[in-house]
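J.: pasting the sequence and the predicted coordinates here, then a few questions.
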Amino acid sequence: MANAPRSRAEAKSLEAWLRGFTARVRIPLTATIITGAIGGLLLVLQAWLLARIIDGVIIEHRALHQVWPLLIDLLATFIARAIITSLTDIIGFEAAARVKRDIRRLAYAHLTALGPAWSRRERSGDLATTLIDGIEALDQYYASYLPQMALAVFIPLAILVFVFPAYWVAGIIMVITAPLIPLFMIIVGKGAERLNQRQWRKLARMSAYFFDAIEGLTTLKLFGASRAEAQMIADVSDDYRITTMAVLRVAFLSSLVLEFFATISIAMVAVYIGFALYYRDLHFLPGFFVLLLAPEFYRPLRNMGSSYHARMEAIGAAEQIVRLLATEPPTPPEPKTTPAPEPALTIRFEQVDFAYQPSEPILTGIDFTLAPGERLALVGPSGAGKTTISQLLLGFLQPSSGAIRIGGIDLRDLPPAAWLARIAWLPQRPTLFHGSVIDNIRLGLTADAAAVRAAAAQAGADHFITNLPQGYDTIVGERGQGLSGGEIQRIALARAFLKNAELIVLDEPDASLDPATAALITASVERLARDRTMLIIAHRLESVHHADRILVIDHGRIIESGDHASLLARHGLYATMSALRQDVPA
């Protein structure tokens, strides 16, 4: 379905979406058209001055000093046209830049509303192509195509106003031949539109493959699959190359057709003018003036043909952007006005069910209470639904049925930003962004250097950070490149200390660390947990021995509840898992 050809109605719908943004840049777009129109009128003046000069020197045999005023006027016209042309380009660029900025903001806000639960199911390379290359591909649509559509009507009509009084036969030829250019442009463009659609889809597919290969390069190397993956990327790239060449062939064919008709039309005007001059039916001055204007009459139409490809490219790119924006977010986009509950939070899951597909339930009948200051752990086999519960609590997913209540208020009625401000999230693999260490700890919070350093000290990170080359101003690479796993975890812990949130959602940050580093992380987590509510997603049972309560999840249901000792005494799934992990004698 994704590769089905786009219908005419879909193309019109996409162009209507693109044109919807013109209201935001009406002033610069109008200014672009006005300056372009002034440039067209200056072009007519330039042709008239040049015709006067040539006529005066060659036909009337005037001396240089007699045509010198005309030469000065011609030079001034050249300069004015150059200024107007530059101004037109600058204003058009500004209009396109504003639209691209607005679309990026809109896409980013929508991605934020969709949340991480949605983005994890998408291919990063595909999204990157849509949000970077796709939005950039809209540039020429706003900077060139839309203004050129207006200028392609105004400038030829303006030229005809001057051509008909000078030589009406040339005017008739221009009127008859002018429609041929946009007609053939549309005919050839229909095939190019389908090819552009296919090209954008294959570019997104190639980007997704390439991004996946970069992400998993270590794994591919270790399993000896790098050559096979490289061959797959080469095949996808070659497929994209073939599609791109097909688009270029159609584009070149379109240009050839437009240039052919424009050249034939200009030649017809020149021939008629030549015969009229030969038989003395026309004076040299008006004849030469019309001859100079003939190429300029067809130039806006030819430019519109070139800009037409910008339209098709923009529609191809817009298809992916619109599909992204049409994805329904899991949370309602309208802001909530329900007041926040009291600081002492009581979190209640009331018979919560969740499923991505109605026929495939992930959680069924989840019912528990997390009291203020309680340390609650979720354990169970992989895929049991532990992470889904945390995603529901964070508000990234919505229950299919049931409710999550915060201090008696339905979580869906709370402002998402206000709720997330009260939560610190510590994942197993924290994300660091390219930038300084201090900015990675702040991460949007307003805090001075002393507060950041105090938070880092509580997380056990101050010592290694001060030993970095530039201390807290040291630049770290994307995803913490240049730091060890333990150092990344301690920076993430420093974020949580700095945020000072009342609810901590913890995805076992000391997993996969060496014993010494894990001990440091555990000690920091203990400090963080004081006087705070904590939900722990446990992958290793030894990390939940000291939890106030443990919920055992299996196949999306809570099957056991209690502390470590009571659950062992029941000889249920928890005891079996514990025995398998050699936490107690088998």
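T.: The structure has been received and is ready for your questions. Numbers count the residues shown, from 1 in each chain.

J.: use CA for all of it now, contacts and neighbours both
T.: Fine.

J.: now do the strands in the chain.
T.: If DSSP state E is used as the criterion, the strands of the chain fall at 347-357, 360-370, 375-379, 401-406, 409-410, 423-426, 435-436, 475-476, 503-506, 533-537, 549-554, 557-562.

J.: the structure to be compared is supplied as follows:
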Amino acid sequence: MKPLDPRLLAHARAVRVHLAVTVVLGAMVAGLVLAQAILLARAIAGAAAGGGLGELGGTLGLLLAVVVARAATSYGGEVVALRSAARAKSQLRMRLVEHAARLGPAWLAGRRPGEVATLATRGLDALDDYFARYLPQLVLAAFVPVAVLLVMLPADWISAAVVAVTLPLIPIFMILVGMHTTARTERQWHLLARLGGHFLDVVAGLPTLAVFRRAKAQAEIVRRVSEEHRSATMATLRVAFLSAFVLELLATLATALVAVEVGFRLLAGSLPYETALLVLLLTPEAYLPLREVGVRFHASVEGVAAAEQVFTVLETPAPARASGRRTEVPVRVPIRFEGVGLTYPGRSSPALDEVSFTLPPGRRVALVGPSGAGKTSVVSLLLGFVEPTRGRILVGDRDLAELDPDSWRREIAWVPQRPYLFDGTVAENIALGEPDAGLAEVALAAQQAEIHDVIEALPRGYETPIGERGLRLSAGQRQRVALARAFLRDAPLVLLDEPTAHLDPESAHAVRRAAVRLM
């Protein structure tokens, strides 16, 4: 990512405000740096000339005020930067989640959930150093050296020339080091994302791994990936410390060069004492922001690498229908598939080929076929998770691609093969599609789905937490909770994707009874 990536300004409005405030504060700090050096040189020169406290009192008072103002400005800038960072991360996280939702389950299926979760949490949190420390220092690096040179030039053009010649060496070395660390940082971030994704997979599949006695093998894989991440992190830190040493050495040598030539001219009497003091005080201030930029950049590289991944996701084209403009959705009308074909990305053989049929309103229609025939693909097309690569789907006389996907899905109740239950209460999971529903409505839907008695037997009834993925419930009970969602939704179009698959006979019979009642 560039020092200031324009994509940050485009995707996070808080960054634009933060940048404007940072520029103002940077200009203020630059002015205070100059004022502090001028006043301090004047005070020391006056004291050396025999001036008393009465004569120097005004200068010392102003110097104290400038020092306090500089400290307050720096503190205020960091507070503002941290708040801006929090807002920017929140905006980027919201955009990431919204865009991932627009990309749909087909896009998410090609990625490990743990990697996406790591990107949205740990990855974006690493941007704190970028916003709060690196970006303000970058602004100071643009203001302070120029301001110092403008003050030094009329006072002592020789010292100004030495500083002007040596200053570019620091950013040149920073660029060289940055080119060397980019690949290392990206590898470090990819290993972290891989570690997060694999660890989540292991935790989710731990019971299965234990049954097949593969838990130790997976633990060894986690250990190996952790070790690779540790090694990559230490390699990056070694480069960071080395680059910090190089920058410090360059700045020290340049300052020493100025000090030597100023000392010789001061001894020769060709340079006033106050001017010499001013030059010696200003020279380190010219190099300091550039040195700090290098240090702060290495502290923020993980967040920069994560931001690159976020922008990669945000720049992934979403399906065209995500911007559909027709919010009025026709209901209880025929749905027609006309020569529909579907080929998933990365696959050569089509999942559907020249499929044509009609779903009449008010009728129960069963799609029957062997596993892999494309039944789930038809459901995914109707839900708008994927788009047909050929043909079209008509809802009444309107193309499904022209309808707003959110408005269309509000008219659908969907019960998949393996419904996902969230880590909340039973009532919250049933009311997922109708969050304003009362407990009485939730209980009625549960009764219709034949799950009410099971829920009442739980320790806290409908307020019982069921764990992530509904781990406290059996497969048949989870399926009936999904049916209760559909009953509560009371949508004109109900899609059941093999709801009795993988169920025992008793649970399958209960699900079939509830499904008949639902339709």
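T.: Now that the structure is in, tell me what you want to look at. This is a predicted model, so every value here is computed, not measured.

J.: any idea what the TM-score comes out to?
T.: Once superposed, the chains reach a TM-score of 0.88 (TM-score structural alignment, normalised by the length of structure 2), with 517 aligned residues with a C-alpha RMSD of 3.1 Å.

J.: could I get the strands of structure 1 as CSV with distance to I187 of structure 1 and mean neighbour count?
T.: Formatted as CSV, the strands of structure 1 follow (distance: least, C-alpha to C-alpha, whole Å; neighbours: other C-alpha atoms under 10 Å):
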stretch, distance to I187 of structure 1, mean neighbour count
strand 347-357, 44, 19
strand 360-370, 49, 17
strand 375-379, 63, 24
strand 401-406, 53, 20
strand 409-410, 57, 16
strand 423-426, 56, 21
strand 435-436, 51, 16
strand 475-476, 54, 19
strand 503-506, 59, 21
strand 533-537, 60, 23
strand 549-554, 61, 22
strand 557-562, 61, 18
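
J.: right, so of these, which gets closest to D239 of structure 1?
T.: D239 of structure 1 lies closest to strand 347-357 among the strands of structure 1, at 33.7 Å (C-alpha to C-alpha).

J.: what packs against that closest one?
T.: If you count contacts as 3 or more C-alpha pairs under 8 Å, 6 or more residues apart in numbering; DSSP states H and E, strand 347-357 of structure 1 packs onto strand 360-370, strand 401-406.

J.: give the aligned range of the first one in structure 2.
T.: It stands for strand 360-370 of structure 1. Using TM-score structural alignment, the residues of structure 2 aligned to strand 360-370 of structure 1 are 349-359.

J.: show me what the matching stretch is in contact with.
T.: Contacts with stretch 349-359 of structure 2, where a contact means C-alpha atoms under 8 Å, 6 or more residues apart in numbering, come from 334-344, 365, 372-374, 377, 390-391.

J.: go again using 10 Å as the cut-off
T.: Residues from elsewhere that reach stretch 349-359 of structure 2 (C-alpha atoms under 10 Å, 6 or more residues apart in numbering): 333-344, 365-366, 372-378, 388-395.

J.: again, but for stretch 146-156 of structure 2
T.: 27, 30-31, 33-34, 37-38, 140, 144, 157-161, 163-164, 262, 271-272, 274-276, 278-279, 282-287.

J.: can you do 7 Å?
T.: The contact list for stretch 146-156 of structure 2 (C-alpha atoms under 7 Å, 6 or more residues apart in numbering) reads A30, L34, A160, T275, V279, L282, A286.

J.: nearest spatial neighbour of the last one, chain-adjacent residues omitted?
T.: When the adjacent residues along the chain are set aside, A286 of structure 2 lies closest to P145, with 4.5 Å between them (C-alpha to C-alpha, 6 or more residues apart in numbering).

J.: can you find the partner of the one you found in structure 1?
T.: Residue pairing (TM-score structural alignment): P145 of structure 2 is matched to P156 of structure 1.

J.: wait, doesn't that match sit right on P295?
T.: No: in this structure, P156 of structure 1 is not within contact of P295 by C-alpha atoms under 7 Å, at 10.5 Å.

J.: so the two - more neighbours on which side?
T.: Set P156 of structure 1 next to P295 and count neighbours by other C-alpha atoms under 10 Å: P156 wins out with 22 against 16.

J.: quick one: the more buried one from Q148 of structure 1, how far?
T.: Going from P156 of structure 1 to Q148 of structure 1 by C-alpha to C-alpha, to the nearest Å gives 12 Å.

J.: go on, R120 of structure 1?
T.: Distance of R120 of structure 1 to Q148 of structure 1, computed by C-alpha to C-alpha: 42 Å.

J.: name the residue in those two with the higher neighbour count.
T.: Legend: neighbour count by other C-alpha under 10 Å for R120 of structure 1 and Q148, higher for Q148 (24 against 9).

J.: and the more buried one, what is it in contact with?
T.: Contacts of Q148 of structure 1 (C-alpha under 7 Å, 6+ apart): M304.

J.: burial measure for the counterpart of S382 of structure 1 in structure 2, as a count.
T.: Under the alignment (TM-score structural alignment), S382 of structure 1 pairs with S371 in structure 2. Counted with other C-alpha under 10 Å, residues neighbouring S371 of structure 2 total 8.

J.: what is the aligned counterpart of R227 of structure 1 in structure 2?
T.: Using TM-score structural alignment, the partner of R227 of structure 1 in structure 2 is K216.

J.: how about the nearest residue to S377 of structure 2, chain neighbours excluded?
T.: A351 (7.1 Å).
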